[in-house]
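Colleague: give me the fold of what follows.
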Amino acid sequence: MFFYQKKKYSNFFSSDIKIHVYGTSFTIHTPCGKIDISLPFLGYQNISNALAATALSFAVKIPLKIIKIGLLNTPIVSRRLELITLAKNKILIDDTYNSNVSSMISAIKVLENMPGYKILVTGDMAELGEKSVLYHRMIGNTANLSKINKVFSVGNISNEITKVCNNGKHFFNKKHLSEYLKKLFLKQEQITILVKGSRSTKMEEIVEELIKESKKKC
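Modeller: Predicted structure coming up:
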């Protein structure tokens, strides 16, 4: 059993959680002691991953100091909540590796804790079956209740997200969306843009356009 915070009878749990712009810091408690960890990963889900990895390592009798070294050397996976600093106070989060309901909710939570003007850019969540419209609207309602300033969508069904958002706007192609984002990028003194979508939507094309634009301004 493992938890974010201490629970009665839990063997592995975390405490002293601190979420910051460039990652997450926390303490992992085990039956044989505790370790302080600071990881360059965004989102609470990575705390759960670290706890699971610790429990598995503990089961095969790996010492805590070796577990800590392993966690600290975990590589950042490209396009999975990958933080990119475009300029001073201008942050881009590339989460275009894939998308589903749970990862979208996690992404919204991450974006809420980021500084400045916050924009969620989303493509379709693919392969959701008969309830696809319902799930997209659910994400729209989640975003609507968050501290995100704007939600932009592009794709065949992602408009179901933005149509229920008070601050939503749908685009019919990525070119127009990219141009709109570039203007906001220049206008806002401090901004965080998170881009996400299923693999088939190729939302990384928007990320690449924003990176190109930032290099022009350097």
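Colleague: from here on, contacts and neighbour counts on C-alpha atoms
Modeller: Will do.
Colleague: need the three-state assignment for the spatially most central residue of the chain.
Modeller: Centroid-nearest residue in the chain: A107, 3.5 Å away (criterion: C-alpha atoms, centre = their mean). Secondary structure state of A107, per DSSP: H, G, I helix; E, B strand; the rest coil, is helix.
Colleague: check K68 too.
Modeller: helix.
Colleague: what sits against it?
Modeller: I35, I37 (C-alpha atoms under 8 Å, 6 or more residues apart in numbering).
Colleague: hmm, Y117 is touching Q188, no?
Modeller: Yes: in this structure, Y117 is within contact of Q188 by C-alpha atoms under 8 Å, at 7.0 Å.
Colleague: please identify which of those two sits among more neighbours.
Modeller: Using other C-alpha atoms under 10 Å as the criterion, Y117 and Q188 rank with Y117 on top: 18 against 13.
Colleague: let's see this one next, to set against the first:
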Amino acid sequence: MAVERLSPTIRLIDDTYNASVPAMKAAADLLSTFSGKRWLVLGYMAELGEESVELHRQVGQHAAQFSFEHVLTYGEDTKAISEETGGIHFEDHQSMLEYIEQNILLDSQSQHTLLVKGANSAQMGKVAAALKEKLK
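Modeller: Have a look, this model is predicted:
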């Protein structure tokens, strides 16, 4: 996990290599300790079998208690996380990135902390890399 300040008002926590239910819950716990606008940006957890939707839902229920300002998800089963948190689900990385960029630009005076996490196969590392490039 790497924490990087991209600008005076934007911090990125890149935790994109791996994802499990305990790791996703721990990521939400970590993000909850930051002040300002908190962005939980999640890709799916891989190889969960028939329990996948329910396990994603459990992550969403855990994250919901923190009332994050933004919860964004990518990947079929992560819809359950968005449903539990009132978040927004995206079908592709590009739409997600555009949403983040537009909303941060609209609220450029606030402090923003973005935590990006997901299974390696969800390629959320590409999202983190693009954010580093676009928001610096």
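Colleague: need the TM-score from the superposition.
Modeller: TM-score for the superposed chains, counting by TM-score structural alignment, normalised by the length of structure 2: 0.93, backed by 134 aligned residues with a C-alpha RMSD of 1.1 Å.
Colleague: and the residue nearest to the centre of structure 1, what's its match in structure 2?
Modeller: The alignment partner of A107 of structure 1 in structure 2, by TM-score structural alignment, is A27.
Colleague: equivalent analysis for M203 of structure 1, please.
Modeller: Checking TM-score structural alignment: M203 of structure 1 goes with M124.
Colleague: compute the number of surrounding residues for its match.
Modeller: 25.
Colleague: and for V101 of structure 1?
Modeller: Neighbours of V101 of structure 1 under the rule other C-alpha under 10 Å: 15.
Colleague: re earlier: so the match of M203 of structure 1 makes contact with V116?
Modeller: Yes: contact criterion C-alpha under 8 Å: M124 of structure 2 and V116 qualify, at 6.9 Å.
Colleague: what residues are shared contacts of those two?
Modeller: T16, L42.
Colleague: so where is stretch 37-44 of structure 1 in structure 2?
Modeller: Aligned by TM-score structural alignment, stretch 37-44 of structure 1 falls on no residue of structure 2.
Colleague: helix, strand or coil for the counterpart of V151 of structure 1 in structure 2?
Modeller: When structure 2 is aligned by TM-score structural alignment, the residue opposite V151 of structure 1 is V71. Under three-state DSSP, the three-state class of V71 of structure 2 is strand.
Colleague: before we move on, back to that, separation between the match of M203 of structure 1 and G36 of structure 2?
Modeller: 23 Å (C-alpha to C-alpha, to the nearest Å).
Colleague: and what of L55 of structure 2?
Modeller: For L55 of structure 2, the distance to G36 of structure 2 - C-alpha to C-alpha - is 28 Å.
Colleague: compare the two (neighbour count), which wins?
Modeller: L55 (20 against 13).
Colleague: can I assume the more buried one sits in a helix?
Modeller: Yes: the assignment for L55 of structure 2 is a helix, going by three-state DSSP.
Colleague: in contact with the counterpart of it in structure 1, which residues are there?
Modeller: With TM-score structural alignment as the matching criterion, the partner of L55 of structure 2 in structure 1 is Y135. Each residue near Y135 of structure 1 by C-alpha under 8 Å, 6+ apart is listed here: V101, L128.
Colleague: quick one: Y135 of structure 1 from F12 of structure 1, how far?
Modeller: 33 Å.
Colleague: again with I206 of structure 1
Modeller: I206 of structure 1 is 40 Å from F12 of structure 1, where distance means C-alpha to C-alpha.
Colleague: give me the number of residues near Y97 of structure 1?
Modeller: The number of residues near Y97 of structure 1, taken as other C-alpha under 10 Å, comes to 21.
Colleague: cool, and L6 of structure 2?
Modeller: Neighbour tally, L6 of structure 2, other C-alpha under 10 Å: 16.
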